[in-house]
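I'd like to go over a predicted model; first the sequence, then the structure.
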Amino acid sequence: MRVHVVLFTSDLRVHDHPPLRAALTAADAVVPLFVRDTGVAGFLAANREAFLADCLRDLDAGLRERGGRLVVRSGAVVDEVAKVVTETDACAVHVAGGVSAYAHRREDRLRDTLRRLGCDLVAHDGVVTCVPPGAVTPDARDHFAVFTPYHRHWARHGPRAVVRAPRAVRVPDGVGGEVLPERADVAGVSPGLAEGGERAGRALLTSWLRSGIGAYEDRHDDLAGDATSRLSPHLHFGTIGPVEAAHRARAAGGPGAEAFVRQLAWRDFHHQVLAARPDAAHADYRTQHDHWRRAPREVEAWQEGRTGYPVVDAAMRQLRHEGWMHNRGRLLTASFLVKTLYVDWRVGARHFLSLLVDGDVANNQLNWQWMAGTGTDSRPNRVLNPLTQAKRYDPDGAYVRRWVPELADVEGSAVHTPWKAAGLDRAALGDYPDPIVHLPDGLARFKRARNLD
């Protein structure tokens, strides 16, 4: 019997899954395998670990509906895959191509090990991104450093066709695995963390396409309106394929759909940057020669949502409660840390990764660098004023009142400047802090640091 192994990584679905389809086409039986990789244990923060547990249980259910099952093991990925290959005499292993330095090293080691076992490694592009990194490049360079020209080429290239889900999955007898993990076994999970898994992701995508995408272009920055898709965790874990999401959005049509697909292109853009420059995960893509401040008390206030700027604090509290933050909130909280407080972007990136369920090295690190002005932004010295941002994207203060209960009784836009309250009105705010920095002082400090004054 000809056996192939399908190594699931960040593609935890049965729909639109080229590695699974290829293995089922070529083999008599497949081993759907997920390895709980001890090499990335430190990266798997509580929220992502809990969401992953949901995803694995749902993937197993989807495979069982088709006569198969998911085999879960723990350890070093290369060692565990080699064991399964030896146990089943598999002749090929299929995996989605990755972009990080770790993914590349894993793939190289896996290919070398499998070669010694007489087994092929087949890496499939266009599984975790719409357009594979390196598929579109500028003349004489290995990647695009500016989004706009990348997007033009990306749109012309287009994603591949969607692969239909299999009707049947046959798994060889005798392949053992571990008990599937459960969310309830994970400590420190954000209380408002969303449900994971392919079924939840597909239901969310269908609902979004039916009732949300039409208004996306006009409302995606509306903090209180919460009008984004919230699909980022499912894209990160691959419970929704970006190719299928792009095709279905375009089928829906309209300006909202085009704006949403543009965000998928941004995601691909960051992946192609990281694939070409793996060190951008921890080093400046374009250095500004910053001498960042060490400000532990201010960083702690930022992390806890106690900066005294309500819109910043609301976004940081949403992050802690949900393991997710509105994209506009991510931009303004990042600007506040790196530009107003002038603290290293890596400090913020680490904190986000400790909580974000959609914490992705390419998108998280490169978005942080974009905001810090050390990445691909063509305007490296832009500063987002939190009061201006609040007035524009939370004009009546509904978002702030939702997440900062100390200010729940402050009416209208006054909620954004609680330090202006006096007497009994200020006392009614309890221990909500005054601003930890005056915005003009922060701006002046940043300009001095970047030699802009």
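Perfect, I can see it now.

all contacts plus neighbour counts: C-alpha atoms, from now on.
Fine.

could you pull out the strands for the stretch 101-250 of the chain?
With DSSP state E, counting those that start in this stretch as the criterion, the stretch 101-250 of the chain has strands at 120-124.

next up, the contacts around Arg69.
Going by CA atoms under 8 Å, 6 or more residues apart in numbering, Arg69 touches 32, 60-61, 63, 171.

helix/strand/coil for it?
Per DSSP: H, G, I helix; E, B strand; the rest coil, the secondary structure class of Arg69 is coil.

same thing with the one 5 residues further on?
The three-state assignment at Ser74 reads strand, by three-state DSSP.

burial of the closest residue to Gln389 other than its chain neighbours, as a residue count?
The shortest distance from Gln389 to any non-neighbouring residue, by CA to CA, 6 or more residues apart in numbering, is to Leu332 (7.3 Å). Neighbour count of Leu332, defined by other CA atoms under 10 Å: 21.

for the helix or strand where Leu332 lies, name the packing helices and strands.
Secondary structure assignment for Leu332, by DSSP states H and E: helix 327-335. Helix 327-335 sits against helix 310-322, helix 366-372, with contacts defined as 3 or more CA pairs under 8 Å, 6 or more residues apart in numbering; DSSP states H and E.

correct me, but the residue nearest to Gln389 touches Thr388?
No. Contact criterion CA atoms under 8 Å: Leu332 and Thr388 do not qualify, at 10.2 Å.

next, the one to line up against it:
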Amino acid sequence: MKGMGGMTAPSLLWFRQDLRLADHPALVAAAAAGPVIPVYVLDDEGPGDWAIGGAQRWWLHGSLASLAKDLEALGSRLILRRGRSEAVLANLLEESGAERVHATKHGEPWWRAADAALGERIELHDGNHLAPLGSICTGGGKHYRIYGSFWKALQGSLPPEKPVPAPKKLTAPARWPKGDKLADWHLLPTKPDWASDFHGTPGEATAQNTVRAFAAKVGDYEAHRNLPAEEGTSGLSPHLHHGEVSPRAVWHAMAGHKDAEKFLRELAWRDFTDNLTLDLPDYADRNGRPAFDKMKWRKAPKELRAWQQGRTGYPIVDAGMRQLWQSGWMHNRVRMITASFLIKHLLIDWREGERWFWDTLVDADYGNNSVNWQWIAGSGVDANMWSRIMTPIGQSEKFAAADYIRRWVPELADLSDAHIHDPETNGVRPDNYPAPIIGHREARERALAAGRAIR
């Protein structure tokens, strides 16, 4: 449609967790309609208690800076605004004369609420999932709650559509609205700069390079993914979380390689968790199994703090928690070990750990984070049994974590492979490293008793 002066009215392109130009259907649609005004809204109001955490903010700063530079290369710019998304966008529509918002579909409850508030003014596009969000359903039209069943049903939609290239140019509007300066958002820590050693480099270019590098070794993923001392994982989780690369672009980069299925199943887990939270939007706060509402969680702030700081006396747990604090990321196998320890060894509510990960992980997805914590706790609709209690020392030995521990727990760096997993029992614990906060057998018996009490 024509706007003032006979010119085509612009469209707003609303970036959220899709901070890229390649394989961006909303961008393609906006560009085809005429002039485009790209906008990112820092919304700490809509998400409520789930406003993005400190580690995500660090990554977001770098990702927005990278996206702004890439847009400038197309003759465009990124408008930054702050506030409640639907109100900010409504104001921008009026200010700019734009008639429509183009955006990527998201599953988080606050984004869905904002989409609903915008009504007919927003046009949503698939782009952040392997299959259109909400499309993989049972015969009765419900979303799957068991991953195995979801994966089987997903096969009918695979392979996903091929990614579309980024446009070579964007048409600018006749007049640009004003925006904030990224530096004024203070997303980066300063005093102290706790993110100085954070894991990874934000931005679409880095994401694409990471995809190419991992494609060359994806066949080794199944054999090496559980070894924290090795570089066996893809390194893509922060890029996928912030949408610097699309899942279907990753799929097509990996699918032609031998023995890629294990990784592709893990990639599809992201679709599963987003679909699950469509039906259970408060899954991050509420037990999936009502029996767990009766669980007598311990209030143990000192033990919670010891876990957060990596001072539990269990080297593999402490290495993981220190890696998280220092790098904003943690190896996936160690995420399971540390989560199990908090929930079952310390009998502390899984939501305490979930919240800590939300604030300290650069890749903390709402769906992934809540579903994974409830899987470990046994409280989820698709979950591990409560009686499965990981043995930290056994896990550390099984997955050859000695060098991983040496890197993140330097007090133990001089211990041998035979002793480093359990310095207390081996009589070699240094004075500057804590004794175990609780014995494994004692913790296990207490956890099993707590589980029996809620049956």
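Arrived safely. Model, not experiment: these values are computed from the prediction.

so which of the contacts of Arg69 of structure 1 are in helices?
Applying DSSP state H to those, the entries found in helices are 60-61, 63.

would a markdown table of those residues with distance to Arg167 of structure 1 be doable?
Conversion of those to a markdown table gives the following (distance: CA to CA, whole Å):
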| residue | distance to Arg167 of structure 1 |
| --- | --- |
| Asp60 | 15 |
| Ala61 | 14 |
| Leu63 | 10 |
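
buried residues in the helix or strand harbouring Gln263 of structure 1?
Gln263 of structure 1 is part of helix 255-276, with elements assigned from DSSP H and E. Within helix 255-276 of structure 1, the residues scored as buried using 16 or more other CA atoms under 10 Å are 255-262, 264-276.

do the same with stretch 76-92 of structure 2
Going by 16+ other CA under 10 Å, stretch 76-92 of structure 2 has these buried residues: 76-81, 84-86, 88-90, 92.

which bit of structure 1 covers that stretch?
Residues 68-84 of structure 1 are where stretch 76-92 of structure 2 aligns, taking TM-score structural alignment as the criterion.

quick one: map Ala195 of structure 2 onto structure 1.
Ala195 of structure 2 maps onto Ser190 in structure 1 when the alignment is built from TM-score structural alignment.

kindly apply the preceding question to Lys152 of structure 2 instead.
Aligned partner of Lys152 of structure 2 by TM-score structural alignment: Arg152.

ok, now how distant is that match from Val162 of structure 1?
Per CA to CA, to the nearest Å, Arg152 of structure 1 is found 22 Å from Val162 of structure 1.

neighbour count winner among these two?
Neighbour count, other CA under 10 Å: between Arg152 of structure 1 and Val162, Val162 has more, with 18 against 12.

residues contacting the residue nearest the centre of structure 1?
The residue lying closest to the centre of structure 1 (CA atoms, centre = their mean) is Asp358, at 3.5 Å. Residues near Asp358 of structure 1 by CA under 8 Å, 6+ apart: 48, 232-237, 324.

the closest residue to it other than its chain neighbours: neighbouring residues, count only.
Excluding the flanking residues, the one nearest Asp358 of structure 1 by CA to CA, 6+ apart is Pro233, at 4.2 Å. Burial measure for Pro233 of structure 1: 24 neighbouring residues, criterion other CA under 10 Å.

same check, this time on Thr287 of structure 1
11.

aligned counterpart of it in structure 2, please.
In structure 2, Thr287 of structure 1 lands on Pro290 (TM-score structural alignment).

returning to what we had before: highest neighbour count among the contacts of Asp358 of structure 1?
His234 (29 neighbours).

that one pairs with which position in structure 2?
Checking TM-score structural alignment: His234 of structure 1 goes with His239.

mind checking how far that match is from Pro25 of structure 2?
Applying CA to CA to His239 of structure 2 and Pro25 of structure 2 gives a distance of 18 Å.

sort out which residues of stretch 185-193 of structure 2 are buried, please.
Those would be 187-188, for stretch 185-193 of structure 2 by 16+ other CA under 10 Å.

give the aligned range of the longest strand along structure 1 in structure 2.
With secondary structure taken from DSSP state E, structure 1 has its longest strand at strand 29-37. Using TM-score structural alignment, strand 29-37 of structure 1 lines up with residues 35-43 of structure 2.

show me what Trp345 of structure 1 lines up with in structure 2.
Trp345 of structure 1 maps onto Trp350 in structure 2, by TM-score structural alignment.

what about the residue nearest to its match when sequence neighbours are not counted, neighbour count?
Leaving aside its sequence neighbours, Trp350 of structure 2 sits nearest to Ile343 (CA to CA, 6+ apart; 5.7 Å). Residues near Ile343 of structure 2, counting by other CA under 10 Å, number 24.

next, Ile343 of structure 2: secondary structure please.
helix.

structure 1: which residue goes with Tyr221 of structure 2?
Aligned partner of Tyr221 of structure 2 by TM-score structural alignment: Tyr216.

surely its match is in contact with Arg262?
No. Tyr216 of structure 1 is beyond contact range of Arg262, at 11.5 Å (criterion: CA under 8 Å).

ok, of the ones in helices among the contacts of Arg69 of structure 1, which come out buried?
60-61, 63.

and the closest residue to Gly67 of structure 1 other than its chain neighbours, how many neighbours?
Distances taken as CA to CA, 6+ apart place Val169 nearest to Gly67 of structure 1, at 5.4 Å, with adjacent residues excluded. Residues near Val169 of structure 1, counting by other CA under 10 Å, number 21.

next one: Trp110 of structure 2
19.

correct me, but it touches Asp49?
No. Using CA under 8 Å, Trp110 of structure 2 makes no contact with Asp49, being 10.5 Å away.

which strand or helix spans the nearest residue to the match of Thr287 of structure 1 once chain neighbours are set aside?
Spatial nearest neighbour of Pro290 of structure 2, excluding adjacent residues (CA to CA, 6+ apart): Ser379 at 8.0 Å. Counting by DSSP H and E, no helix or strand carries Ser379 of structure 2.
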